[in-house]
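Visitor: Any chance you can model this:
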Amino acid sequence: MQLHRFFSVLLLSTSIFSLAKAQKPVKNKSNWPVIEKQMKPWTRWWWMGNAVDEQNLNLVLKKYADAGLGGVEITPIYGAKGFEKQYLQFLSPEWVNILRHTVNKANTLGLGVDMNTGTGWPFGGPQIKPENAATKLITQQYKLKAGEKLTETIKVKEAKQDFAQLQALTAYGNNGEVLNLLSKVEGDGSLNWSPGSGSWDIYAAFAGKTRQMVKRAAPGGEGFTLDHLDKNAVDVYLKRFSDAFGDKPQGVRSFFNDSYEVYGATWTPTFFQEFKKNRGYDLASHIKELTGKDSTNANIARLKSDYRETMDELLLHNFTQNWSNWAHQLKSVTKNQSHGSPGNLLDLYGAVDIPETETFGSSYFPIPGLRRDAGDIRNVDPDPIMSKFASSAAHTGGKKLASSETFTWLTEHFKTSFSQCKPEAEQLFLAGINHIFYHGTTNSPANVSWPGWLFYASVEMNLNNSLWPQAQGLNNYIARCQSILQSGKPDNELLIYWPIYDVWNKAKGLDMPLKVHDVDEWLHPTAFYKLSKELSKSGYSFDFASDRLLKQSTVNKALISTNATAAPYQVLIVPQCEMMSTETLDQMIKLASSGAKVIFQALPKDVPGLNNLEVRRKQLKASLAKLIFTDGADGIKQFKVGAGVILLANNVQKALNAIGINRETLTDSGLQFIRRKTTTGKYYYLVNHTAKDIDTELSLNEEGQVLIMDPQSSNVGLAAVRDKKVRVQLKSGESLFLKVGQNGTTKTPWVYLNKAAHSINLNQPWNLHFTEGGPELPADQQLAKLVSWTTLNDPKLQAFSGTGVYTSSFTLSSKTAKEYVLNLNEVDECARVWINGQEVGILWSIPFQARVGKYLKAGHNTIKIEVVNLMANRIRDMDIKKIQWRNYHEINFVNINYKDFDASGWNVMPSGLIGPVSITAFN
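Guide: Model (predicted):
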């Protein structure tokens, strides 16, 4: 009831927050939704040393808005050396005033402001004294034989544990006896007890301190990490913010919490009481099993499952919900990265207003020409199934936004192109994410020489990046995509149960933080993961459900409703799992009885946990005995109950077919998709991440008029439909939207590129003129042939990062074709194109092509191409010359492998327009 009440209160309270409520985007004549600020990409905004001032903030905020960003997320961190006099103390009156100025200035520019509820990470600071700091379980062992007295006092031996509290003292006899000796300990720590017979192992359990400090703290944010499991500690932590804000809203849209990185925090002082209340037995009697090295005993696995479930409850109620309630009182919402937490990620994501995932490292895409250097590859690729934990929590909770911290360590510093960003962002969109945050942008005053202040783990999405003049290309693409991906509601037919007890039921270890970096351990080996991957590849759409979510779910007209504002689901799927509580199984049966369709890949075998085990096993057995299946076709067993049905089938796809749940066959072409449902129809977002161009006719599960919408160019046109199949053309690396339904007044047909008529190679000489960048502008060049500008004679060009403008001309004998396509082929790294003085647009990703027919004329034509390259060559030159450009407190600057950064050994990166450039006519 407590959780259900929380969700009800949250549903009511969020209606007062303008950005938490579902907004219907206003339609304009172009068929694209009007772009609102939350549809644009936002960015993590590092305030180094809090060395910020109104003049510089005004300058950079204007440039962020002009480049197409929608908002900033303030995270104060350590500062640059030599600027200490400009530092502001976090949450001081001066700092709060500059926050207010930032919010006001951002609002005038149409930008939103989010704020980390802290500095660096995780939450902590000077207000967290040792009694409220992150806590760990410390155990010590003693041995006594009959008649012996313990000569030493029972006190913590570990250094720097002055605040450790003795919480349990348990003696284990050699005949299985267990005695609680806590009451026998005197005030000075001496034990007033001696065994009458046998040998005894005595375990002392202390609530000690991890002594973890805030990582990358800003001035005024230094201190111990808080005890997230303790409500009083969280209240103490948040009171500092309330006091600094005068308990008044600050105009912050959302308070943010980074991924849970509270290391070794295995305990809280109230753990024994909470465990006994929620699990029904005394954990103090099991200290030996809890902390022993046996990693195979089944009962120890059950004990630790109970321990982990208790941690989950403490983290959910005392931190996540508590923090969200506090933010709501300040008229703000919460945005949380729940991954890394020792709890049920779905519930922890679901307890906030904007669940947020993250990408760390780079994925492999077989797109021809897409650079992926061996030195950029980390040990674990971003996993779309992992991202679906956050989007599922948003979808099942009826929340509009699911966000992502995006592009962390996508490549080595200064080598990230927009072309590399695109498929990584698209993979997030396909996983249900619709609110991208760049990681990130470092605030840097104008008087700091190039490359300015930089954070050590970011793609440098800032004003000093040589790519910045063309950042609108990427930003506008993301905004168009998110304008649709935030429209209507998700359209996922399947709800897949996540068997958390199978994850928790491990005898190894103690707490179990479920990290993005450890998916190989806790996610990939599971039947849940394998089934999810298989269903996705086959063309099904789904979200994930926890035990808590199912408990509050209902059935309406045979559809499963997880929340009053969420889109309903057609079927619940239960992957093969060992452990399931009787309560969850009974709820699944109840949903089916109320009209739902439920598919079990296999029936659960056992109940989780240790308490009343045999009683609960009998209850599970009795519930399973109610499921009287009859054999059907294709090995599918069926049990009709009430108004619904339960199927048992190892092959889940066959069971889905049997009850008329159709997959989208378009995935057979290699395309990936996600759907959104609106009042007038559905949107399909299609992405081609294969190595081949795709020109095919697709069958869609939704019928109606089909509008093709290209998020890169913003072009729109009616699709060709034949025999209810829609023709689509997508080159490798491209994406588009299909709007299916009643599309209104659009009459213009989409122009398909059929067989090429002829091509013109733009092989006239090119003039190359450098307009901005450094370390100094190279001289103009005349090029008979396009090559990397780093191979030209001017030695300045190998060190140059910036903008070069290419101009040339060509002759078009006649203009008779239906469409003409400009192909730049190789571009390092991004290009803005003009033809005959008219801007074509920014070609920033593979394939570097654009439709240009409307800009061409018969006879003489001119072309101008402005190209920006990476920062890499200039940084390389600075390191070769040992020019000092990085000088920070705490951590200076590291490479992708967290070693000292040094670019002096890098190869020169190709730069400029490589081509060959051509224009192809299509009829």
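
Visitor: From here on, just use CA atoms for contacts and neighbour counts.
Guide: Fine.

Visitor: can you pull out the strands in the stretch 351-500 of the chain?
Guide: Remark: strands assigned in the stretch 351-500 of the chain by DSSP state E, counting those that start in this stretch are 354-360, 403-408, 435-442, 489-490, 494-497.

Visitor: Show me what the shortest one is in contact with.
Guide: So that's strand 489-490. Contacts to strand 489-490, defined as Cα atoms under 8 Å, 6 or more residues apart in numbering, come from residues 395, 400, 566-567, 675-678.

Visitor: can you rerun that using 6 Å?
Guide: By Cα atoms under 6 Å, 6 or more residues apart in numbering, the surrounding residues in contact with strand 489-490 are 676-677.

Visitor: follow-up on the earlier one: turn the strands of the stretch 351-500 of the chain into a markdown table, including distance to Val571 and mean neighbour count.
Guide: Shown next, in a markdown table, are the strands of the stretch 351-500 of the chain (distance: least, Cα to Cα, whole Å; neighbours: other Cα atoms under 10 Å):
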| stretch | distance to Val571 | mean neighbour count |
| --- | --- | --- |
| strand 354-360 | 24 | 27 |
| strand 403-408 | 26 | 25 |
| strand 435-442 | 27 | 26 |
| strand 489-490 | 15 | 26 |
| strand 494-497 | 5 | 22 |
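
Visitor: Alongside the first, I'd like the structure of this one:
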Amino acid sequence: MKTKLFLPALLFGMAILNQVDAQSPAKKNTSSWPVIERQMKPWTRWWWMGNAVDEQNLNDVLQKYSAAGLGGVEITPIYGAVGFEKKYIQFLSPEWMNMVRFTVNKANSLGLGVDMNTGTGWPFGGPQIKPENAASKLITQKYSLKAGEKLTERIQVKEAKQEFAELQALTAYSAGGETLNLLKLVQADGTLNWSPASGNWDIYALFSGKTRQLVKRAAPGGEGFTLDHLDRKSTDVYLKRFTDAFGNQAPGVRSFFNDSYEVYGATWTPTFLEAFKQNRGYDLSNYIKELVSKDSADENVARLKSDYRETMDELLLKNFTQNWTNWAHQQKALTKNQSHGSPGNLLDLYGAVDIPETEIFGSSYFPIPGIRRDSADVRNVDPDPIMSRFASSAAHTGGKKLASSETFTWLTEHFKTSYSQCKPEAEKLFLSGINHIFYHGTTHSPSQVPWPGWLFYASVEMNPNNSLWPHANGLNNYIARCQSILQTGTSDNEILLYWPVYDVWNKAKGLDMPLKVHDVDEWLHPSAFYKLAKQLDKVGYAFDFASDRLLQQTTVKDKTLITAAKAAPYQTLVIPKCELMNPETLEKVINMAAEGANVIFQDLPKDVPGRSNLQVRREKLKTALSKINFSPAVDGISQFKIGKGQIFLAADVQKALLLNGLKREELTDIGLQVIRRKTEKGKYYYLVNHTSKDIDAFIPINEKGRVEILNPQDGLTGMANVKDNKVRLQLKSGESLFLLVSNVPASATRNWTYLDMPGKEIALTNPWNLHFTAGGPELPADQKLNKLVSWTTLNDPKLQAFSGTGVYTSNFNLPNKKAKEYLLQLNQVDESARVWINGQEVGILWSIPFEARIGKYLKAGNNTIKIEVVNLMANRIRDLDVKKVQWRKYHEINFVNINYREFDASNWSVMPSGLIGPVVIKPYL
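Guide: Got it, this is the predicted structure:
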């Protein structure tokens, strides 16, 4: 391949990232928990509806975001609310820039960071993009002539609204296979001055046309055509508007953001033919007929389209992604990019920015008892952790500290998302290498807008109007503790797994190939690569993905593979079964083995991709393959020793890994999932139990040393019980823990308290007083409960419509306090609870299993308990729709349900709310 990563620009970006992360003065930390910095907290996408923002409201909401434990905001301007047009601010106007600078200054004073979308809505585009710079598409027209005939019509584009279309090629194909280039025979008025001497001919005209796609969900001042991402000049024109708006003062944001590539039908750019000839070595205009074939299964057509897709990849990487990143660095900022959906090599596109970002859309099934999953409230989408690894792999192999995710998009139907449902989805991301969560998201809403405020149509409503907001710190603190470790040190993945992108591109059907999150069942799931990745993950191997470009820049040191200066070394390169491979890639792999690397082929490649210089490249591949002379090793594995290293051929990759001395983490055999981080203190294991069963067992881990347990739910730590190189763990279904394995003195001063020998359960059966403190539409009257039930079933009609906060108080008698620990179990909570015992706050119990250790808060004799519970927004929204109150009135999409149909909650059932219990205390002797 002829396009190379611009390492100086990437290294510069990494330097900026390090500088940003080091803004706070270093603190001496003796705890095994890292000091929480702002990038370790969850951030949120922050929609500015109509850019209707002002300093007072910005000041107020930023304080609320900070107090709730958010680490930063990402400004994304979108369409506005009806009736507030006079308050709209034009995007990038001096007034808008003043609002951004006020936001940055205020946020920084509160310990918050600020990112900014380099555009409004999505994808990039706007008023500066005139037709000549707009997203382009390939348009073809077919004509037929017989011997002696002349074309009576002019060669002009027939599609409507294509006045800027340019004829770039005109090629005639005879029935006998002859090809003629007729472009120079077209007169200025479109008349073709040519007639075939014999036979029947088909003539294909190729035009560079325009998609005419407009920016989706544009904010005021952001309306216009979508950018031609494949053209450097167009990208420069687009970015110049920002440079001019900034003047000589960078806006002070940490990072510029680009959403997923959703440039529909952008199959061309005016310079495509020139770039194709330069990069592929032959003239694409001779193959228009093959290029536009739709349902062909012809191998040569597949090769042609592979070359077309590779050229598109190069143009997108160089002219947009690297170009945009270089521009951002000039503005003293980073880039954060969602590369999925792009018609290119996702690994390289993710790798060309400072913070690669994936997204999860929809919800996953988890067998965790008690977790709500109503089929009517979820989309039929299952976020795939292997897809998330494309972004995290680019971060890990590039030595980048952060890998982010747009998180919880359409997790459930509006107003029905609980923190319990959020937790395992976030954990799936962590397990796939993501360590910088962005909520999707938070809509800025002025204080004068009645409840529920302004809302975005695809959001989980992480905003102060959400009735769950008083307990947001529970979820946010959990994520911050997890990310504080997951951002520390480097990843500890031992395997580099090659992604055979040419097998993906080598399809005769279609034209461009956007690799979307939503289409993984088409381009990812059927591949041998995916099947191997799933298999390795299931049995406890850790890996990152590698592209051809990455392998070309990889070096070998002490038998390990070094992909970037700050990247952790890899122990083994694995090549999954693939049909096609560039000879340059194969030669590089062989050379790395000679330099000391261990390489495992699941199968050898059969051919080269594309049709450029095909026979010469086939000979090169054949020559490279002839260098590998395998000999039988053991159990179906063949081995070839070369230089300082060796190459294995094994259909069963796991056997070859074992032969190489790479041990899997056997703890996966009982259903635990794991990811590791390597730090100066030792290795951190992040362990998650997403099975339906509680786990209490001694589990094996590969790392040896002292083991400290760290609970990200409550921050508790203690030294683990280790026996025969196994660590005892107690993990309820839905829980997670960190282990720090180290050979240096531990920071924990006491042993972890295991909950053994349960005593007689103490049921809290005394009456409860229930008092409502916040919410609406009205505060219900106080209640006295002899039995805990959903407050919606109580004898007060206000309670069925109420969303907000209720406080339960009661007392109980503890005859004596002799147990080593006491566990409070709330059981059913709809939806989150904050607990006080004897006036001391225990914490927020916001997720299943709604338990907490409370021994230190108890006393012998009478004890008081207070439990503050918040419920969902759903019942109050239902009440508004039953009463036909118009609470949603937006331009463009207005407001839709999870299936993108008109939203109407009037037919919902009333959802259970409050503390339902039973509440018990379990002593452990």
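
Visitor: TM-score for these two?
Guide: The TM-score (TM-score structural alignment, normalised by the length of the first structure) is 0.99; 923 aligned residues with a Cα RMSD of 1.2 Å.

Visitor: in the helix or strand containing Asn657 of the first structure, what's buried?
Guide: Using DSSP states H and E, Asn657 of the first structure maps to helix 652-658. Neighbour-count burial for helix 652-658 of the first structure flags 652-656 (criterion: 16 or more other Cα atoms under 10 Å).

Visitor: what sits against the residue nearest in space to the middle of the second structure?
Guide: Centroid check for the second structure by Cα atoms, centre = their mean gives Thr358 as the closest residue, at 2.2 Å. For Thr358 of the second structure, the contacting residues are 338, 388, 391, 405, by Cα under 6 Å, 6+ apart.

Visitor: do the same with Asn751 of the second structure
Guide: Asn751 of the second structure neighbours (Cα under 6 Å, 6+ apart): 718-719.

Visitor: Quick check: the aligned residue for it in the first structure?
Guide: Alignment note (TM-score structural alignment): Asn751 of the second structure maps to Pro749 of the first structure.

Visitor: Asp503 of the second structure now?
Guide: By TM-score structural alignment, Asp503 of the second structure lines up with Asp502.

Visitor: On the three-state scheme, that match is what?
Guide: helix (DSSP: H, G, I helix; E, B strand; the rest coil).

Visitor: Distance check, it against Leu494 of the first structure.
Guide: 21 Å (Cα to Cα, to the nearest Å).

Visitor: Next: Asn793 of the first structure.
Guide: For Asn793 of the first structure, the distance to Leu494 of the first structure - Cα to Cα - is 61 Å.

Visitor: next one: Asn299 of the first structure
Guide: Applying Cα to Cα to Asn299 of the first structure and Leu494 of the first structure gives a distance of 34 Å.

Visitor: same question, Ala757 of the first structure
Guide: 46 Å.

Visitor: what does Met909 of the first structure give?
Guide: Distance from Met909 of the first structure to Leu494 of the first structure, by Cα to Cα: 46 Å.

Visitor: Any figure for the gap between the residue lying farthest from the centre of the second structure and Gln156 of the second structure?
Guide: For the second structure, the largest distance from the centre (Cα atoms, centre = their mean) belongs to Gly148, which lies 60.0 Å off. In this view, Gly148 of the second structure and Gln156 of the second structure are 22 Å apart by Cα to Cα.

Visitor: do the same with Leu614 of the second structure
Guide: Taking Cα to Cα, one finds Leu614 of the second structure at 35 Å from Gln156 of the second structure.

Visitor: what's in contact with the helix or strand that contains Gln729 of the first structure?
Guide: Per DSSP H and E, Gln729 of the first structure falls inside strand 725-730. Under the criterion Cα under 6 Å, 6+ apart, residues 693-699, 720 lie in contact with strand 725-730 of the first structure.

Visitor: Show me which of these are buried.
Guide: Counted by 16+ other Cα under 10 Å, the contacts of strand 725-730 of the first structure give 694, 697-699, 720 as buried.

Visitor: Put together a markdown table for those, with distance to Lys331 of the first structure and secondary structure on each row.
Guide: What follows is those, written out as a markdown table (distance: Cα to Cα, whole Å; DSSP: H, G, I helix; E, B strand; the rest coil):
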| residue | distance to Lys331 of the first structure | secondary structure |
| --- | --- | --- |
| Ile694 | 48 | strand |
| Glu697 | 49 | strand |
| Leu698 | 46 | strand |
| Ser699 | 46 | strand |
| Ala720 | 48 | coil |
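
Visitor: closest to Ser713 of the first structure among those?
Guide: Ile694 (18.6 Å; Cα to Cα).

Visitor: which non-adjacent residue is nearest the closest one?
Guide: Leu730 (5.2 Å; Cα to Cα, 6 or more residues apart in numbering).

Visitor: what does Glu868 of the second structure align to in the first structure?
Guide: With TM-score structural alignment as the criterion, Glu868 of the second structure pairs with Glu866.

Visitor: which element is that match on?
Guide: strand 859-868.

Visitor: Just give me the mean distance for whichever helix or strand comes after that strand relative to the second structure.
Guide: Toward the C-terminal end, the helix or strand that comes next after strand 859-868 of the first structure (DSSP H and E) is helix 872-880. Compared with the second structure after the fit, helix 872-880 of the first structure shows a mean deviation of 0.2 Å (mean Cα distance after the TM-score superposition for the first structure).
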